[in-house]
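In: Requesting a structural model of the entry that follows:
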Amino acid sequence: MSLSRDVKDRATELLSALYGCEAAQDTLTALEGLLAEDEIPSAKTRTWPALSERDALLITYGNTFSAPGEPPLGTLLRFLKTHVGDAISLVHLLPIFPYSSDDGFSVVNYLEVSPELGGWEDVAKIGEQYGLTLDLVLNHCSRSHLWFQDYIRGEAPGRDYFVEADPADPRLALVTRPRNSPLLTPVEVRDQGSRWVWTTFSADQVDLDFANPAVLLEYVRILLTYIRRGARVVRLDAVAYLWKTLGTPCINLPETHAVVKCLRLIVDAAVPGTLLLTETNVPQVENLSYFGEGNEAHLIYQFSLAPLLLYALTLGRTAALQTWAAELPPPPVGGGYVNFTASHDGVGLRPLEGLVSEADRDALLRRMRERGGYVSMRRLPDGRDAPYELNISYFTALGGDDGEAAQLARFLLAQTVALSLQGVPALYVQSLIATESDLLGVERSGQTRAINRRRWDYGELNALLAREGSVQIRCLNEIVRRLTLRRAHRAFHPEAGQRVLDTEDGIFAVLRTPRAEPGSQAVPVLCLFNFTPETREADVAPLCGGEGRQSLVDVIGNRRIACPRGLIRLPAYAALWLKAV
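Out: Next up is the predicted model:
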């Protein structure tokens, strides 16, 4: 396929800013060659529909479930068909490629499926049932990747693909760190001796040099391969750290945004409706910047939601959650938020910056440590360490002394908030089945992130799901039921209106209003939550008080609820979706 004149002009402008005019023309020619290299399904043969209230995403490793004589990707599909069905529409397969560390995020080969998981044919079978989300791990690759082996040998092309720096350079102190491990790692290079390479995340994850246009072209080739393999969404892992310029924090740089804009142009041209999702675990304002002016990411994560929900449910205070949600701008046309509570990573703490005080954050972390959680640290420019990420199962994090029923109620409340807010909900597979913290996994691996990455024997899990009244089957059935209910209400369309109501602390209320369409009635839904262990009263006048109605229907509970004087009684940890009748 060929690029339109408008796309060429915009790409030339971006590439010129990155590489200069002459290199920009050469890079653009190479990009067009990549697009023409193999046939990519065009808008005539494949277009993805716009996201709607019927969409929800499941996040999972390819080997979360295992069964004898079956590739783990096949077992995953069996779990989805048996227990989830069409309650979700998208499956995010965390890196499925050969790797050397970090559970897949230290990629050895971007174009092959790890034989331990299955093959591309198993990925295709999942793609026949669900929209695929695949990871593009583009900030770094494994030390075992052929590119880095080229670098060590001083051979093309990899010898020019990595970032070197002098550890004595004082400008390195300005670099924003997501870890407290060394920023640079020494390696022996043939005929050159010891060199120091940039390793943002670990010594086994070596950062690529996107100031070399050949590196950009390598990742465009990989991106197009994923699109050809059926990816509806491509997640850009750790993209905020992509560009390095000494003397700057080396995070969220203008050049990084320019690279994202280039990838957006290519994706929109290749298969319209394919979406880019940026993974930027940073404070809110920086996170929002990856929408650009509607010309960067199609989707961004709501990283502040998970820690805010933990904070609100642990301390019974919703003021910070309410303020954050009320101030959240609507996404640009064609863009959207991804709302989640848990993932393969821990709960990010940087997205709490500016939303709660350090004292309240530390109070939350003390409670989480009491429940067996770990807190990983990052290195500040002054050499001190600061909390970066909380590692704990989200279900365990919401435990307490009041029993399993209350724990499950809190957990379901948190998941239902994520289902209610403007955007697309994303659920981690471990959350579907109320997985507790995997302390044995931490002990075996020595990695605190393993606490929320349990690998299940499928026979063991099925036994739990077959046990009447088990917390696993109660959690799974209820989340699937709420996802199914959500699909039937246009008020949960990603572009439906959202108004956060002013409520007493401990109560959270969001009014979702669908767009009016000819021939259909726009039925608002009031999402109402009690974050406290006491019965509370809440004002529901936005739905019934103004029109004199005396009752509402709770969609989740499938019951009428009286609201005399426009008030409603909310049991402890209640989660309601209310509509007028």
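In: Please make it C-alpha for all contacts and neighbour counts, starting now.
Out: Noted.
In: what sits up against stretch 482-494?
Out: Stretch 482-494 has contacts (CA atoms under 8 Å, 6 or more residues apart in numbering) with 51-56, 87-88, 336-337, 416, 419-424, 496-497, 512-515, 522-525, 555-556.
In: The same query, at a cut-off of 6 Å, please.
Out: The contact list for stretch 482-494 (CA atoms under 6 Å, 6 or more residues apart in numbering) reads 52-54, 87, 422-423, 512-514, 524.
In: Which one of those residues is nearest to residue 323?
Out: residue 422 (15.3 Å; CA to CA).
In: Assumed the closest one was part of a strand.
Out: No: read with DSSP: H, G, I helix; E, B strand; the rest coil, residue 422 is coil and lies in no strand.
In: one more, for comparison:
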Amino acid sequence: MPTTLLTPEQAERLRLAFDDDRDAQTFFLRLERYGPELLDSLRAVYLERADGLLERLLEIMLHAYHTRPADLKRLDEARLLSPDWLQSPHMVGYVAYTDRFAGTLRGVQEHVDYLEGLGVTYLHLMPLLRPREGENDGGYAVADYRSVRPDLGTMDDLSGLARELRGRGISLVLDLVLNHVAREHEWAERARAGEEQYRDYFHFFADRGLPDAYEASLPEVFPDFAPGNFTWDEQAGEGGIGGWVWTTFNTYQWDLNWGNPDVLAEFVDIILNLANRGVEVFRLDAIAFIWKRLGTSSQNQPEVHHLTRALRAAARIVAPAVAFKAEAIVGPDDLIHYLGSGTHHGRVSDMAYHNSLMVQLWSSLASRDTRLMEEALRAFPPKPTNTTWGLYVRCHDDIGWAISDTDAARVGMSGPGHRHFLSDFYSGEFAGSFARGLVFQHNPATGDRRISGAAASLAGLETALEGGDETQIELAVGRLLLLHTVVLGFGGVPLLYMGDELALTNDDRYADIPEHAADNRWVHRPRMDWALAEEVQAHPDTPAGQVNAGLRQRIAVRKTLPHLHASIESRVIASPDPRVLVLRRDHPQGTLLELYNFSEDRVVLPAYTLRGQLGEDARDALSGSAFHLSRPTLTLDPYRALWLTAAEVNA
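Out: Okay, the predicted model is just below:
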């Protein structure tokens, strides 16, 4: 069982670690395939320390391989036979906080029928590994990667839930915070106690010299309640005296020093341990921040992509069923590198968030104009064909108006002016706005005002229900369904945020909870309304019922369309009307043309502009209706969506 990575003596020692020749063959084949990627990236980052680090990682990987449960090894083989599993139109995601969805992990297990009924095949449970007590950034200040938050259950409960989900064809997704740990994590506590090994896990400074030099080019993530990127700690210095520690996000979240190979080894072990518990997708939180470089923003550095590729390669050797999703909320030119470019092409993360699409959806909804969206999407570099997008209308976070000044200028807009308009519109300050949102993290220096709010409230349903205006209620329902239809049809994994399928509106009760009161993002993190979930089934004519039924129908249609496989890119087609977005997807089984009316107007389009795309006869997959494009015009009702295929394809 030779491998180019190892000397004959090393290969023989490795072979002797196996009792079963078939297991040995499997491990060596994967090492032959992914080992060069692993070693290349280790050498790029750690130079002469790389070979020794590889030996250490092999020990970690061997242990994880030997302890990997048989049913997960079977899943590994199945995924190797279907490497595009994450790109399938059958993939539909659901994102929820465990406690807000069902109380505990066992509670989630009791509601798997609900998820299965929605058509969910991918369940992302928001941070559930044990965080620090008290304020913890929504769970992203992890104090222990090897235990679950006590009120949610145990690691055995997590394994049991993963097993139940797996049996229903649902992949479990968990957050893995890479950039930082809680101040109370064992590594940080041992660093403060003076253990030199663990002091090198973090970035410590005796005085403000280097921190001030770094600050000159570092942005602030939370300028309101965590200004600056460094925190004074009374025990952070040598000998237990005070010192400065790097804290990008909050004072209690200590940034890790990924320049130390021990940190990489720790995370390989953590990933494989959780993978053996049944986690199938890791959301790599704050991945953009993990490498620090003076004179830069310390985001998107080349080492980030080498480190991610190394983690992915190690995971592929032991658990090829596992996939990585990059939580990189960055510009398109930087984002594409998280899926892989150049020598990393298709070898970094398997999935990344398409934050730009989400921002452009809300932008077009407010302006009733899709030209900026067209320009932004057209400028996106193509992704590797073996990767996919994570697509969403809303998530747990605020909305930052990531509008490119360059894109805006190309359509005759002012970038700063449009961002100002969007903040005004979605905070309800703009005259005639239907939205009900809250300003989050106003930065006077830059003028940035991010927005919190539930999708239904931002889309106007809260205002319409309070006013009892049936016309406005109908329009708000149409907006919600339109946004979700774009996400379902764009080509990637649509991620449905908990409660959006029930059109839940803002939950102002967050202000009554002391640890949430200062963070208005909790306004769109409600508790699941199980009574409403039952009611919408019995009363599909209510606004919530209409949204729920509409989403279920669109999810079912999505799963029948091979055109929505994520290896295919959506291409923007010049629209004959600025209120309408037109996307084209060219699949070997035919063309899918998607039309979306982002206005409350009935829009009449010249049919000849579509006839050249599909021919004279087309069928709408969403409604089953036939469209004869030989006629002069095609009319789109307010917020109407069409998924058109040539009629003969479905004959």
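In: What is the resulting TM-score of the chain superposition?
Out: The TM-score (TM-score structural alignment, normalised by the length of the first structure) is 0.91; 566 aligned residues with a CA RMSD of 2.5 Å.
In: Tell me the most packed of the contacts of stretch 482-494 of the first structure, by neighbour count.
Out: residue 423 (29 neighbours; other CA atoms under 10 Å).
In: From residue 143 of the first structure, how far off is that residue?
Out: Here the criterion is CA to CA, to the nearest Å. By it, residue 423 of the first structure lies 37 Å from residue 143 of the first structure.
In: now swap in residue 52 of the first structure and tell me
Out: Separation of residue 52 of the first structure from residue 143 of the first structure (CA to CA): 41 Å.
In: starting at the chain centroid, how far to the strand or helix carrying residue 444 of the first structure?
Out: Under the criterion of DSSP states H and E, residue 444 of the first structure resides in helix 439-445. Between the centre of helix 439-445 of the first structure and the centre of its chain there are 24 Å (CA atoms, centre = their mean, to the nearest Å).
In: before we move on, back to that, out of the contacts of stretch 482-494 of the first structure, which sit inside strands?
Out: Members of the contacts of stretch 482-494 of the first structure lying in strands (criterion: DSSP state E): 512-513.
In: Tell me how many other residues crowd residue 529 of the second structure.
Out: 15.
In: And for the one 10 residues further on?
Out: A count of neighbours around residue 539 of the second structure, defined by other CA under 10 Å, yields 14.
In: measure the nearest residue to it once chain neighbours are set aside to residue 436 of the second structure for me?
Out: Spatially, and ignoring its direct neighbours in sequence, residue 539 of the second structure is nearest to residue 545 (6.1 Å; CA to CA, 6 or more residues apart in numbering). Taking CA to CA as the measure, residue 545 of the second structure falls 21 Å from residue 436 of the second structure.
In: Can you find the partner of residue 415 of the first structure in the second structure?
Out: Using TM-score structural alignment, the partner of residue 415 of the first structure in the second structure is residue 484.
In: before we move on, what about residue 215 of the first structure?
Out: Under TM-score structural alignment, residue 215 of the first structure pairs with residue 263 in the second structure.
In: The second structure: which residue goes with residue 313 of the first structure?
Out: Residue correspondence to the second structure (TM-score structural alignment): residue 313 of the first structure is matched to residue 365.
In: show me where the stretch 101-250 of the second structure has helices.
Out: 105-110, 112-118, 155-167, 186-192, 196-199, 209-215 (DSSP state H, counting those that start in this stretch).
In: What residues sit buried inside the last one?
Out: Going back to what we said before, that points to helix 209-215 of the second structure. The neighbour-count check on helix 209-215 of the second structure (16 or more other CA atoms under 10 Å) flags 211, 214-215 as buried.
In: what do you get for the first one?
Out: By neighbour count, with 16+ other CA under 10 Å as the criterion, the buried positions of helix 105-110 of the second structure are 105-109.
In: cool, and the third one?
Out: Residues of helix 155-167 of the second structure classed as buried under the neighbour-count rule (16+ other CA under 10 Å) are 155, 157-166.
In: Name the nearest residue to residue 170 of the second structure, sequence neighbours excluded.
Out: Setting aside the residues directly before and after it, residue 170 of the second structure is nearest to residue 121 in space (CA to CA, 6+ apart), at 4.1 Å.
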